[in-house]
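Engineer: Predicted coordinates and the sequence they were generated for:
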Amino acid sequence: MTKEFVNWSGSLRFTPSDTARPSDEAAVQEVVRRTAEKGGTIRPVGSGHSSVPLMQTSDVLLTLDEMSGLVSHDTDAGRASLLPGTGIARAGELLAEHDLAMENLGDVDYQALAGAIGTGTHGTGRELGNLSQTVVGGRLVTADGEVVPFGEDSGPEYDADLLRAAQVSMGSLGVMTSLTLRLLPAYKLHRLNWCTHIDWVQENFAQLTTSNRHFDFYWYPRSDEAQVRTMNLPGQEPDLTPPGDHVHEDATGANYDIIPNSRDLRFEEMEYMLPFDDGLECFKVLRERIKERHRQKVGWRVLVRTIAPDDALISNCYQRPTMTIALLQNNELPYEEYFNDIEPILQDFGGRPHWGKKHTMRADQLRALYPEWETFQDVRRRLDPNGVFMNDYLRSLFEGDVA
């Protein structure tokens, strides 16, 4: 009997009729063909970190955890292909062996590569895009069981719309069997963490975002303090620091060791991507609302980061510099009232939701936020005309609410 699936935070539970664990591309093709022939559906899953039901299915759950590792690399060209189930932390180690590194990483590194990329996972850095923007090619098993190379893997005259759709697709185009990434030579970062009052952070926000390779901050509603984190190439640190001796962490190491944070406690999260120029004003409004209504119940903090614009069809950083605001709440504490009260503020400022985190937006609202929304839907329908890779949740995002 197939076991119940439980996501990372514990907020999502379901039991598929079958769990497939292919170990190579041919096995993926076989699962897809067999399922499509009987009129069934498939949802791929990586580490299960997403807190929305992207992977939920009553039919076939296809896990990628046995498809992990480095396929090929070209250090001189700054390229490598990896299998989709490769963990982010493991990818860093594998790439470092060949003097390569990813341009940026997210706040956590226990996600699978395909899942992190497919949901638009990001780190922080005003000049750095999200993880999907380093995807320059790959291989995809589509709904008929055929392998479709995309981007550079399909040759120099590739279909640009297919690549831009594949960069952020939530597993709706098919099953990724390899991903080719644009990479940098291996590099180190110097990380500083310090605590200061939130007012100092807001007053110096512009300089902090422009003078550091990476900058983010946590705001603690109960104390009104902030934990600031900066990361820079060693020797390129700016002089700007808060008054007093507040540094509580100072570390230098490989990028894949320095960027991610340790996450011993599990949490629920809602995050919106806002136009950079409006983001700080949104934070000020949100801060007052939280202090007024939620301060006594918020067990965790609010995280603010920045991301460079991109052109992936449904990336939530599509064609605009971005500031992100994330609400975090311990997974053993209530979050619905808190998130539901704050979400309209984020939406009023033009926010786009993170695809892998809690939000309530659906097709009619989302369509207006993405200028090339219909281009993505055209690509999706062409690759999966019968909805083999769809579930009710994806239909609510792409087509409208499901009764």
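Structural biologist: All right, it came through fine.
Engineer: use CA for all of it now, contacts and neighbours both
Structural biologist: Noted.
Engineer: what does the longest helix seen in the chain contact?
Structural biologist: The helix that spans the most residues within the chain, counting by DSSP state H, is helix 276-293. Helix 276-293 is contacted from outside by 202, 221-222, 306, 320-325, 342, 345-346, 349, using C-alpha atoms under 8 Å, 6 or more residues apart in numbering.
Engineer: Which among those count as buried?
Structural biologist: 221-222, 306, 320-325, 342, 345-346, 349 (16 or more other C-alpha atoms under 10 Å).
Engineer: contacting residues around the helix or strand that the longest helix of the chain is followed by?
Structural biologist: Helices and strands here follow DSSP states H and E; after helix 276-293, the next one along the chain is strand 302-307. By C-alpha under 8 Å, 6+ apart, the residues outside strand 302-307 that reach it are 122-130, 209, 215-221, 276, 317, 321-328.
Engineer: now stretch 5-14
Structural biologist: Looking at stretch 5-14 with C-alpha under 8 Å, 6+ apart, the contacting residues turn out to be 4, 15-16, 47-53, 56-58, 266-268, 331.
Engineer: Write the PyMOL selection for whichever of those are buried.
Structural biologist: Here is the PyMOL command that picks out the buried ones among the contacts of stretch 5-14, judged by 16+ other C-alpha under 10 Å:
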select buried, resi 15+16+47+48+49+50+51+52+53+56+57+267+268+331
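Engineer: how about Ala186, what does it touch?
Structural biologist: Shown in contact with Ala186 (C-alpha under 8 Å, 6+ apart): 96, 99-101, 254-255.
Engineer: and those residues, which are buried?
Structural biologist: The neighbour count (16+ other C-alpha under 10 Å) marks 96, 99-101, 254-255 as buried among the contacts of Ala186.
Engineer: ok, second structure coming up, stack it against the first:
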Amino acid sequence: MAQKFTNWSGSVSFTPETIATPETTGQLITAVKSAGRRGSTVRPVGSGHSSTPIFRTEDILLSLDNMTGVLEVDAEAGWAKVLPGTGLRDLGEELAEHGVAMQNLGDVDYQAIAGAIATGTHGSGITLGNLSSTLIGGTLINGLGEEVPFGVDAGVPPESLASDQLLRAVQVSFGTLGVLSSLTLRVEPAHQLHRLNWVTHIDWVLENYAELVKTNRSMDFYWYPRSDLAQVRTLNKPGHEPALTPEGEPYSRLKKDETGPNYEIIPNDRMLHFEEMEYMLPFDQSLTAFRRVRDRVKVKHRAEVGWRVLVRTIAADHAMLSNTEAEYRQGSPSMTIALLQNNTLPFKRYFDDIEPIFWQFDGRPHWGKKHTLKAAELAPLYPQWDAFHAIRRSMDPEGLLMNDYLRELFGEETG
């Protein structure tokens, strides 16, 4: 009997013909080759956290939940080889056993590592890249059922990784070049982080934003539209605590003060599910785009917005379809603005009204979150757009790994 699949937020629901759950690379290859012989399509899925239908299929949905764990670690060289279905929370714990850790993590940790990387998941920190930038090699099963090594696993020397075309294409590729069967990640020594969460008025954040970004390893803030308060979160290694805090300011209080392993301290618990739109914009310490969004929300959406607006920063990287890709921004960092809305409340009118503001500030959408852009608008935002698609077609010439949403996103015929 066919099993229905629903994503984390509940906004994408479909019934694939089959949900395949391979446990080995051999079984993964068999599943892909079998689909090719039948003329079916295959879409890989991680935890289903994305709120765009990148994994939607009426044919074979390929879950990697049974391919988990850390295979090998070289702490001295700074890399770890892991399986694609490994959850971020479990990954942090397993890496810690080897004395290493990811450089950064996103806001939540219930994603699978392959899915988080494939969509450009990120945390915050103006010198810290997204998770995709830590992918330095691995193997994938392409649309022909071939096992293809890339990056360091294909013998590319570390000094050449930033210019290696296949690696740059794979890093953010939504599973359209192939299904990842292993990932080699750049890691760093395990470390503790000290987290401080302050609630204060948004005016204090606007006044001090540039200094907060500059002096903290990681800093982000939420703005609460109905109260005009903000929650500022700073993350630093113990002994490097911020000198600048809103202590003593009106409306200010310390909400959280905790220290622990980075994989425990960075993520937030998200019991409430939500819909989200997020755009990556050129970094602007004056927060001009955010101020514009805030003004619009206060005038038109305050009565219906049940949650918050999140602002973060990300360092540039080299992935062809990364929304923080260095060439388009001349190597400059990005800032992100995310609209969050409870998944039980209307979101479309709100998102559709705010999205053009992001376009005015040269924004690029997060691939795993709500947006309305298609190929005609996206292609000019990515200098390596054509190069990516040439590699993708060579890896999957029959389009076995595509679906209708991706064909529209990429501007390809559906016939």
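Structural biologist: Arrived safely, thanks for sending. This structure is a prediction, so every number in the text was calculated from the model and none was measured.
Engineer: that older thread, and which of the contacts of helix 276-293 of structure 1 is nearest Leu64 of structure 1?
Structural biologist: Ranked by distance to Leu64 of structure 1 (C-alpha to C-alpha), the contacts of helix 276-293 of structure 1 are led by Thr324 at 28.9 Å.
Engineer: if I pick the counterpart of that closest one in structure 2, what's in contact with it?
Structural biologist: Matched across to structure 2, Thr324 of structure 1 falls on Thr336, judged by TM-score structural alignment. Going by C-alpha under 8 Å, 6+ apart, Thr336 of structure 2 touches 278-281, 310-314.
Engineer: Equivalent analysis for Ile141 of structure 2, please.
Structural biologist: Per C-alpha under 8 Å, 6+ apart, neighbours of Ile141 of structure 2: 28-29, 32, 147-148, 178-181.
Engineer: List the residues that contact the residue nearest to Asp107 of structure 2 when sequence neighbours are not counted.
Structural biologist: Distances taken as C-alpha to C-alpha, 6 or more residues apart in numbering place Pro267 nearest to Asp107 of structure 2, at 4.8 Å, with adjacent residues excluded. Listed by C-alpha under 8 Å, 6+ apart, the contact partners of Pro267 of structure 2 are 105-109.
Engineer: and the gap between Glu127 of structure 1 and Gly69 of structure 1?
Structural biologist: Distance, Glu127 of structure 1 to Gly69 of structure 1, using C-alpha to C-alpha, to the nearest Å: 29 Å.
Engineer: Please apply the same query to Trp300 of structure 1.
Structural biologist: 35 Å.
Engineer: Arg43 of structure 1 now?
Structural biologist: Counting by C-alpha to C-alpha, the gap from Arg43 of structure 1 to Gly69 of structure 1 is 22 Å.
Engineer: Those two - which one has more neighbours?
Structural biologist: Arg43 (25 against 17; other C-alpha atoms under 10 Å).
Engineer: For the more buried one, which three-state class applies?
Structural biologist: At Arg43 of structure 1 the chain is in strand, as set by DSSP: H, G, I helix; E, B strand; the rest coil.
Engineer: for it, what are its contacts?
Structural biologist: Neighbours of Arg43 of structure 1 in contact, by C-alpha under 8 Å, 6+ apart: 54-57, 60-62, 171, 389-391.
Engineer: quick one, helices of the stretch 151-300 of structure 2?
Structural biologist: Using DSSP state H, counting those that start in this stretch, the helices found in the stretch 151-300 of structure 2 span residues 165-171, 202-215, 262-265, 288-296.
Engineer: what range in structure 1 does the longest one sit on?
Structural biologist: Right, the one you point to is helix 202-215 of structure 2. The aligned range for helix 202-215 of structure 2 is 198-211, by TM-score structural alignment.
Engineer: One more: the last one?
Structural biologist: Under TM-score structural alignment, the counterpart of helix 288-296 of structure 2 in structure 1 spans residues 281-289.
Engineer: number of nearby residues for Leu71 of structure 2?
Structural biologist: By other C-alpha under 10 Å, the residues close to Leu71 of structure 2 number 12.
Engineer: go on, Phe290 of structure 2?
Structural biologist: Using other C-alpha under 10 Å, the number of residues around Phe290 of structure 2 comes to 21.
Engineer: Okay, it and Trp367 of structure 2: tell me how far apart.
Structural biologist: From Phe290 of structure 2 to Trp367 of structure 2 the distance is 20 Å (C-alpha to C-alpha).
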